[in-house]
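Asker: Any chance you could fold what I've pasted below:
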Amino acid sequence: MTPQMASDMAQTSTIASTVVVVTVIAIAAFVAIGLYRARHGAARETSYRVLAERSADSAHAVADELKGVRDELGDVRQRLAALEKLLSQIG
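Answerer: Alright, predicted model coming up:
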């Protein structure tokens, strides 16, 4: 083996090792990014779920309040009708 061939083999070995190391680092980086995105997505999903539950609770509270207002309005209408009837009898 000539010294030139030995030098070429050493360079090839260095290049191959560098390529392997860069590939492993790139794969590790992609896995880390994927894990980060998954955790962040799960946290957002949890936040959205909590927000949806609070929104549903608020909607139920508003519906209950609206039902109370409707009942009161019905009572006021009945009283007004009774008052109109009384006034028509008097006048």
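
Asker: drop to CA atoms for contacts and neighbour counts, all remaining ones
Answerer: Will do.

Asker: Give the buried residues for stretch 7-27.
Answerer: Going by neighbour count (16 or more other Cα atoms under 10 Å), nothing in stretch 7-27 comes out as buried.

Asker: My error: substitute stretch 36-50 in the last question.
Answerer: Quick answer for stretch 36-50: no buried residues (16+ other Cα under 10 Å).

Asker: chain center to that stretch, what's the gap?
Answerer: The chain centroid and the centroid of stretch 36-50 are separated by 6 Å under Cα atoms, centre = their mean, to the nearest Å.

Asker: What of stretch 56-71?
Answerer: Worked out by Cα atoms, centre = their mean, stretch 56-71 lies 26 Å from the chain centre.

Asker: And stretch 39-57, by the same measure?
Answerer: How far stretch 39-57 lies from its chain's middle: 5 Å, per Cα atoms, centre = their mean.

Asker: To check against the first, give me the structure of this:
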Amino acid sequence: MALDMAQTSTIASAVIAVVVIAVAGFVGIGFYRARYAAAREAGYRVLAERSADSGQAMADELKGVRAELGEVRHRLTALEKLLSQIG
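Answerer: This is a model prediction of the structure:
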């Protein structure tokens, strides 16, 4: 069964159309995945910045607690010295 020229061109056009639509679909999916990955990466970046800021705040607070503890130790030593002189 031989195909005439009109049937061959119709089949070829349909195949080309399907291929073009498939390529456009794959490109569209690639763009979507890239955009989604970029948004997810931006979210991770914000989370990392918050974590770093939180860690720095905790370090600053710990530094303050250490200073207060040093002051308490100094006062306790002075109090012990005073009590030993009295008693």
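
Asker: Break down the first structure into its helices, ranges please.
Answerer: 3-90 (DSSP state H).

Asker: and residue 52 of the first structure, what pairs with it in the second structure?
Answerer: Residue correspondence to the second structure (TM-score structural alignment): residue 52 of the first structure is matched to residue 48.

Asker: gap between the equivalent of residue 21 of the first structure over in the second structure and residue 3 of the second structure?
Answerer: Aligned by TM-score structural alignment, residue 21 of the first structure pairs with residue 17 of the second structure. Look at residue 17 of the second structure and residue 3 of the second structure: by Cα to Cα, to the nearest Å, they are 20 Å apart.

Asker: Residue 11 of the second structure too?
Answerer: Counting by Cα to Cα, the separation of residue 11 of the second structure from residue 3 of the second structure is 10 Å.

Asker: And for residue 60 of the second structure?
Answerer: The value you get for residue 60 of the second structure to residue 3 of the second structure, if Cα to Cα is used, is 83 Å.

Asker: Same check on residue 43 of the second structure?
Answerer: Taking Cα to Cα as the measure, residue 43 of the second structure falls 58 Å from residue 3 of the second structure.

Asker: same thing with residue 63 of the second structure?
Answerer: Counting by Cα to Cα, the gap from residue 63 of the second structure to residue 3 of the second structure is 87 Å.

Asker: Likewise for residue 20 of the second structure?
Answerer: According to Cα to Cα, residue 20 of the second structure stands 24 Å off from residue 3 of the second structure.

Asker: How about residue 39 of the second structure?
Answerer: When residue 39 of the second structure is compared with residue 3 of the second structure (using Cα to Cα), they lie 52 Å apart.

Asker: Residue 9 of the second structure too?
Answerer: Residue 9 of the second structure is 10 Å from residue 3 of the second structure, by Cα to Cα.

Asker: Residue 52 of the second structure too?
Answerer: For residue 52 of the second structure, the distance to residue 3 of the second structure - Cα to Cα - is 71 Å.
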